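A.B. asks: Please work out how this folds:
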Amino acid sequence: MLMDWFTELNPSIQALFGGLLTWGLTALGASIVFFFRRINQSVMNMMLGFAAGVMIAASFWSLLAPAIEFSEQNGQISWLPPAIGFLLGGFFIRLLDFVVPHLDSNIVEEAEGPKTGLSKTTLLFLAITLHNIPEGLAIGVAFGAAGIGLGDASIVGALGLAIGIGLQNMPEGAALSVPLRGEGLSRLKAFNYGQLSAIVEPIAAVVGAAAVLAIQPIMPYALAFAAGAMIFVVVEQLIPQSQASGSKDLATLGLMAGFTVMMILDVALG
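C.D. replies: Sure, this is the predicted structure:
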């Protein structure tokens, strides 16, 4: 069976497939540009809220909870490695935001990071690409945790995480490609920007899995690092962007729906 074949693969290869899945779902979301020039802003806000909910739930159930469990199993202070890793993850994304020019939202006019002459299109692309890195790392460390037999960690659970992140990538792909189409780019160019923003995910997934397999003691730090990075992205970008143009109730309901879907996926599959 396909699942039996998949479980026999090296965890780094499993992580690569998981990252490719999220990339493919990003491309699926970006492909909406071939059918619509614009998306109703209320719908977009709800989709971004959904993405935020998925990432919040994944950060706890798939990353922080296993990090705490691993610390306990290894005789460490249960909360210390997760706390350190979580804060480092947030600082890492803040550092990237500081050194790489980017534009967090199509409705924001002023770029963050160093001064640059890059186009608005490129700055939007860089923002979403940067914020896809922790998602790839999360997938990688989840498969790495399953590979070393960490507690309740399982390949099925790691796949559930990849599916959940892929689902939240769909609105992100659309959130990049559709505004770019509205600014005059061709459908194909807008689509390519949208789907290429997630190319870092399979790369980061392999890096994350390989790192924890090579240096198992970093596992709780790596899991929490990915969680901290994802929460930083949610609070700094997704939630403000989902509520910046009205429809706050819809955005909040979308967040709750995303949280619920990811919770069900993680608990049922994990």
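A.B. asks: switch to C-alpha atoms for all contacts and neighbour counts from now on
C.D. replies: Noted.
A.B. asks: quick one: stretch 201-217 to chain centroid distance?
C.D. replies: 16 Å (C-alpha atoms, centre = their mean, to the nearest Å).
A.B. asks: just stretch 63-71 next, same as before
C.D. replies: For stretch 63-71, the distance to the chain centre is 19 Å (C-alpha atoms, centre = their mean).
A.B. asks: can you give me the helices in the protein?
C.D. replies: Secondary structure of the chain by DSSP state H: the helices cover 2-7, 11-30, 41-58, 65-73, 80-99, 120-147, 155-182, 187-196, 200-214, 219-233, 239-243, 248-269.
A.B. asks: Another for comparison:
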Amino acid sequence: MFKLAPMNRYSAGNDAQYHNCHIPCRLNAIFTRDSRRVCCRSRSRTGRSGAIAFQGQALVWLAATVAFLALLAVGRRRGKPPEGIALSTYMALGIGLHNLGEGLAIGTAFALGEIALGSFLVLGFTLHNLTEGLGIVAPLLKDKLRWPTFLSLAALAGLPAVVGIWVGAFAFSPHWAALFLGIGAGAILQVMVEVGTYLQRRLSQPDGSGLSSLGIAGFTIGLIVMYGTAFLVKF
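C.D. replies: Now for the predicted structure:
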């Protein structure tokens, strides 16, 4: 859907084209889909729908708030928002923490015998992680970096999902699930704040650009796919 510009042809519009489409979808998804997943899994494993559901939601919001503020403080410890490789690293870290919760959901689905649901989650997470990868490398378009750097960023963003699958499959707990998903939600929110700040600076430059027709089309298609796949998943 989105094409990454060559490394030697940097333009701020390339960043805007991706992030203007991606950020609103992620903000809507993290606090609805993940919270609902925690509550539904808690009910199915414990049978105490009232108290556990409330505790799960409260723990998600608390963990998300703490994770967001902690990562934001670390990222701006030098008094300014991160740029370049620092921004990409914080994005990969935030996405990795978020993927930890996604791996937890996949592992839990397989542990409960929901093979179809687990396979569907793998497919859905794979599709949207492709676009997250584009977002990680977007701030690096003007830098000449070696492949080990990109592999390190990919590992930082992707390997936590493997850990989440193991935890979800062999040591599931609804309270740990709420904690991990809350941390992931706060981390991805911090990513969107930093990217939004980065885009605001880039778009204020002479070579910056606003929303393009391709970006609007991608945003619309993303919403349709997100809600369309959500209707197909039965909790």
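A.B. asks: After superposition, what is the TM-score?
C.D. replies: Superposed pair, TM-score by TM-score structural alignment, normalised by the length of structure 2: 0.71. Supporting alignment: 219 aligned residues with a C-alpha RMSD of 3.6 Å.
A.B. asks: Which among the helices of structure 1 is found nearest to Pro114 of structure 1?
C.D. replies: helix 80-99 (6.3 Å; C-alpha to C-alpha).
A.B. asks: roughly how far out does that closest one sit from the chain middle?
C.D. replies: 15 Å.
A.B. asks: tilt between that helix and helix 120-147?
C.D. replies: Orientation check (axes from the mean of the first three to the mean of the last three C-alpha atoms, to 10 degrees): helix 80-99 of structure 1 against helix 120-147 gives 160 degrees.
A.B. asks: list the buried ones in helix 80-99 of structure 1?
C.D. replies: 81-94, 97 (16 or more other C-alpha atoms under 10 Å).
A.B. asks: ok, now stretch 112-123 of structure 2?
C.D. replies: Leu117, Gly118, Phe120, Leu121, Val122.
A.B. asks: so the fourth one makes contact with Thr108?
C.D. replies: Just to be clear, that refers to Leu121 of structure 2. No - taking contacts as C-alpha atoms under 8 Å, Leu121 of structure 2 lies outside contact range of Thr108: 10.9 Å.
A.B. asks: my guess is Ala145 of structure 1 meets Tyr221, correct?
C.D. replies: No - assessed by C-alpha under 8 Å, Ala145 of structure 1 is found out of contact with Tyr221, at 11.9 Å.
A.B. asks: show me the contacts for Ile84 of structure 1.
C.D. replies: Neighbouring residues of Ile84 of structure 1 by C-alpha atoms under 8 Å, 6 or more residues apart in numbering: Tyr221, Ala224, Phe225.
A.B. asks: er, Lys142 of structure 2 actually
C.D. replies: Taking C-alpha under 8 Å, 6+ apart, we find Lys142 of structure 2 in contact with Met7, Asn8, Arg9, Tyr10.
A.B. asks: looking at the helices of structure 1, which is buried most?
C.D. replies: Burial of the helices of structure 1 is given as mean neighbour count (mean count of other C-alpha atoms under 10 Å); helix 219-233 ranks first at a mean of 29.
A.B. asks: Direction-wise, compare that helix with helix 65-73 and give the angle.
C.D. replies: Going by the same axes, to 10 degrees, helix 219-233 of structure 1 makes 150 degrees with helix 65-73.
A.B. asks: What separation do you get for Ala174 of structure 1 and Phe191 of structure 1?
C.D. replies: Ala174 of structure 1 is 9 Å from Phe191 of structure 1, where distance means C-alpha to C-alpha, to the nearest Å.
A.B. asks: Equivalent analysis for Leu159 of structure 1, please.
C.D. replies: Taking C-alpha to C-alpha, one finds Leu159 of structure 1 at 26 Å from Phe191 of structure 1.
A.B. asks: Equivalent analysis for Gly89 of structure 1, please.
C.D. replies: From Gly89 of structure 1 to Phe191 of structure 1 the distance is 30 Å (C-alpha to C-alpha).
A.B. asks: one step back: out of the buried residues of stretch 112-123 of structure 2, what pair is the most spread apart?
C.D. replies: Leu117 and Val122 (8.6 Å).
A.B. asks: once aligned to structure 1, how far is stretch 121-137 of structure 2 on average?
C.D. replies: After superposition onto structure 1, stretch 121-137 of structure 2 lies on average 2.5 Å away from the residues it aligns with, using mean C-alpha distance after the TM-score superposition for structure 1.
A.B. asks: Sorry, slip of the keys, the one I care about is stretch 151-162 of structure 2.
C.D. replies: Mean deviation for stretch 151-162 of structure 2: 2.2 Å (mean C-alpha distance after the TM-score superposition for structure 1).
A.B. asks: which residues are in contact with that stretch?
C.D. replies: Residues outside stretch 151-162 of structure 2 that contact it (C-alpha under 8 Å, 6+ apart) are 88-89, 92-97, 99-104, 133, 136.
A.B. asks: centre of the chain versus it, how much separation?
C.D. replies: With C-alpha atoms, centre = their mean, you get 12 Å for stretch 151-162 of structure 2.
A.B. asks: Could you do stretch 82-100 of structure 2 as well?
C.D. replies: Distance, centroid of stretch 82-100 of structure 2 to centroid of chain: 10 Å (C-alpha atoms, centre = their mean).
A.B. asks: Verify the stated contact: Cys25 of structure 2 with Phe219.
C.D. replies: Yes - contact criterion C-alpha under 8 Å: Cys25 of structure 2 and Phe219 qualify, at 7.5 Å.
A.B. asks: can you tell me how far Ala209 of structure 1 sits from Leu80 of structure 1?
C.D. replies: 22 Å.
A.B. asks: Ok, Leu159 of structure 1 next?
C.D. replies: In terms of C-alpha to C-alpha, Leu159 of structure 1 sits 27 Å off from Leu80 of structure 1.
A.B. asks: List buried residues within the contacts of Lys142 of structure 2.
C.D. replies: Tyr10.
A.B. asks: Including distance to Val225 of structure 2, could the contacts of Lys142 of structure 2 go into TSV?
C.D. replies: Formatted as TSV, the contacts of Lys142 of structure 2 follow (distance: C-alpha to C-alpha, whole Å):
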residue	distance to Val225 of structure 2
Met7	30
Asn8	33
Arg9	31
Tyr10	30
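A.B. asks: What about the contacts of Lys142 of structure 2, which are in strands?
C.D. replies: Within the contacts of Lys142 of structure 2, no residue falls in strands by DSSP state E.
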